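Participant: attaching a predicted model along with its sequence, questions to come.
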Amino acid sequence: MFQLALRLGRTVGELVSSLSAEEFEYWKAFSVLEPIGILREDALFANVCKTFADLQVKNELTLRDFTVFNRDKFADAEPEKEQVMRNIKAVFGALSAKSKA
């Protein structure tokens, strides 16, 4: 919720008072497919830095050499892609069935 509020330029209180649980579920599903936040930014900037380094030193550095955050400690927190897709299908399926009723 805090990451979403930061990205939308709103307070968490504003989001809580104006965001339905259904829309928040959509945002969570979207975040799995298109991550937002510090880890994504770290990867993007690491890629830029590696590109510049590759101009000077060929194939000696990896993308991980330029990341600030250690992704290994976050690996357990990330769900498997297949499970995420099942969850997204379940949410959208439930919403579709709700709209037909």
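Facilitator: Yep, that arrived.

Participant: contacts, neighbours, all on C-alpha from now
Facilitator: OK.

Participant: so the residue most central in space within the chain, which of the three states?
Facilitator: Centre of the chain computed as the mean C-alpha position; nearest residue by Cα atoms, centre = their mean is Pro35, 1.8 Å away. Assigned with DSSP: H, G, I helix; E, B strand; the rest coil, Pro35 falls in the coil class.

Participant: distance of it from Arg64?
Facilitator: Counting by Cα to Cα, to the nearest Å, the separation of Pro35 from Arg64 is 18 Å.

Participant: got another one to weigh against that:
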Amino acid sequence: MSELENSMSTDEFEYWKAFSTLEPISILREDALGANICKTIIDSQVKNETTLKDFTLWQRDLYVDEEPDIEQTMRNIKAVFGALSAKP
């Protein structure tokens, strides 16, 4: 067994699964962060109407389904944390 399997509790593992669902860490997220920096620099120097999509390398809509609306996101959050708070 690996060190992580020996040292992480089931509760902590469930927390990280929920976090990954709510805040996925991927190349798309890194791309968005880099695009935001580029857009901020351009916007500070030029009066231009640019969007984040103008600066992204990866087109999110090719890889990810349509984003859920706010109500769906709230239902997802409640479901994940509701499951975490339920003690077996």
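Facilitator: Right, received. Where do you want to start? From a predicted model like this one, the values you see are computed outputs, not experimental measurements.

Participant: can you calculate the TM-score here?
Facilitator: Laid over one another, the chains give 0.65 as their TM-score (TM-score structural alignment, normalised by the length of structure 2), with 86 aligned residues with a Cα RMSD of 2.9 Å.

Participant: secondary structure element for the alignment partner in structure 1 of Lys17 of structure 2, which one?
Facilitator: In structure 1, the position corresponding to Lys17 of structure 2 is occupied by Lys28, as judged by TM-score structural alignment. With secondary structure defined by DSSP states H and E, Lys28 of structure 1 is part of helix 21-33.

Participant: following element in sequence after that helix, please.
Facilitator: Going down the chain from helix 21-33 of structure 1, the next helix or strand is helix 38-56, by DSSP H and E.

Participant: and that following helix, how far from structure 2 on average?
Facilitator: By mean Cα distance after the TM-score superposition for structure 1, the fitted helix 38-56 of structure 1 averages 1.4 Å away from its aligned residues in structure 2.

Participant: equivalent range in structure 2 for that helix?
Facilitator: The counterpart of helix 38-56 of structure 1 in structure 2, counting by TM-score structural alignment, spans residues 27-45.

Participant: list the buried residues in the matching stretch.
Facilitator: With burial defined by 16 or more other Cα atoms under 10 Å, the residues of stretch 27-45 of structure 2 counted as buried are Leu28, Asp31, Ala32, Ala35, Asn36, Lys39.

Participant: and the gap between the closest residue to the second one other than its chain neighbours and Asp65 of structure 2?
Facilitator: Going back to what we said before, that points to Asp31 of structure 2. Ranked by Cα to Cα, 6 or more residues apart in numbering and with sequence neighbours excluded, the top spatial neighbour of Asp31 of structure 2 is Thr56, at 5.9 Å. If you measure Thr56 of structure 2 against Asp65 of structure 2 using Cα to Cα, the figure is 17 Å.

Participant: so these two - more neighbours on which side?
Facilitator: Neighbour count, other Cα atoms under 10 Å: between Thr56 of structure 2 and Asp65, Thr56 has more, with 19 against 8.

Participant: Ala83 is in contact with Ala18 of structure 2, correct?
Facilitator: No: Ala18 of structure 2 is not in contact with Ala83 according to Cα atoms under 8 Å; the separation is 9.6 Å.
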